[in-house]
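> 3D, please:
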Amino acid sequence: MTTKITYTLQGDYLLPDLKLPEQPKVEIGIWGKRHLRYLEKHHPIIYTNLLTSCKLTAYLADIDKQAEDMFFRLVNQLAKQEGVTEQLKSENQMLWVRKMNNIRNRAEEIVNDGIIYQ
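Presented below is the predicted three-dimensional model:
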């Protein structure tokens, strides 16, 4: 199998036209996108290695799934632990909303610290 290399003139230099193979189309959620921004900014070598080896999309999809599972598990555990139930929701909606917002914020911080910004 032969590959034909093409070049483009940039100033006085001929540079090869390099293209990465197509990566699979996978929907990346908010957790995966956050981790992507973190990698680009703080770990550019890891980002470049994943990108050039065509593993970035699969890696981000895996991170997204792990983070989402952890987030929902934490929200459910904390709500159960603190007695935030559907009964409380029907009796005092504002208290339920305050408690659930607090729980979701804590769970998000735990996921960010444990998975996203690692």
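> alpha carbons only for contacts and neighbour counts from here, please
Fine.
> and the next helix or strand past the helix ranked longest in the chain?
Ranked by number of residues, the top helix in the chain under DSSP state H is helix 56-81. Counting by DSSP states H and E, the next helix or strand C-terminal to helix 56-81 is helix 86-91.
> buried ones in that following helix?
For helix 86-91, a neighbour-count test (16 or more other Cα atoms under 10 Å) marks nothing as buried.
> please apply the same query to stretch 46-55.
By neighbour count on 16+ other Cα under 10 Å, the buried set for stretch 46-55 is 47, 50, 54.
> another one to check against the first:
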Amino acid sequence: MEQSIFEKMGGTYIKVGDYYVPNLGQFDDKEETDDRPLGKYGMIRETFLKEHRKPLYNHLLLSGELHSHLRDVNEQSQYLLDTLLPQYKANQGVTEELKASKQLLWVGMVNNILAQIEEIIYSEIVYV
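Coordinates of the predicted model:
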């Protein structure tokens, strides 16, 4: 018995219209059910990967792990921000009393702390 052309080529094929195309399968369903937000740091990481780490970006995209990776980066970054912010505020004397008495000074100090923490996040998590 003679093998069909599809058996010789290997793999499975599906009929789309008048043509048979390789059945490449579906990406992991985890992508579709992952409802965590992408967030600021995830979007920055995606842009960085597209522009500076193209092979890694393509690998994550083709393996179906890109969105999960970006959401993980965002969660790690947000966790670090939430952990360091109270520590830095305590170390630099940024209190609620300062907020009540000198609001502009408090805002300036908090913005400075946020900038310091974001530099850590970018250098340790996002731009790696």
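> TM-score for the pair, please.
Once the chains are overlaid, their TM-score stands at 0.82 when taken by TM-score structural alignment, normalised by the length of structure 1; 111 aligned residues with a Cα RMSD of 2.5 Å.
> that older thread, need the buried residues of stretch 46-55 of structure 1 in CSV with secondary structure, can you?
Shown next, in CSV, are those (DSSP: H, G, I helix; E, B strand; the rest coil):
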residue, secondary structure
47, helix
50, helix
54, coil
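> a markdown table for these, including distance to residue 6 of structure 1?
Output for the buried residues of stretch 46-55 of structure 1, formatted as a markdown table (distance: Cα to Cα, whole Å):
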| residue | distance to residue 6 of structure 1 |
| --- | --- |
| 47 | 26 |
| 50 | 25 |
| 54 | 22 |
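> find the residue at the geometric middle of structure 1.
residue 32 (1.3 Å; Cα atoms, centre = their mean).
> any idea how far that residue is from residue 83 of structure 1?
31 Å (Cα to Cα, to the nearest Å).
> that older thread, who are the contact partners of the residue nearest to the centre of structure 1?
60-61, 63-64, 116 (Cα atoms under 8 Å, 6 or more residues apart in numbering).
> return the residue of structure 2 aligned against residue 42 of structure 1.
Aligned counterpart of residue 42 of structure 1 in structure 2: residue 52 (TM-score structural alignment).
> that match: neighbour count?
Residues lying near residue 52 of structure 2 (other Cα atoms under 10 Å) number 12.
> and the aligned partner of residue 106 of structure 2 in structure 1, how far from residue 80 of structure 1?
Matched by TM-score structural alignment, residue 106 of structure 2 corresponds to residue 96 in structure 1. Distance, residue 96 of structure 1 to residue 80 of structure 1, by Cα to Cα: 12 Å.
> who's more crowded, those two?
Neighbour tally, residue 96 of structure 1 and residue 80, criterion other Cα under 10 Å: the higher count belongs to residue 96, 20 against 11.
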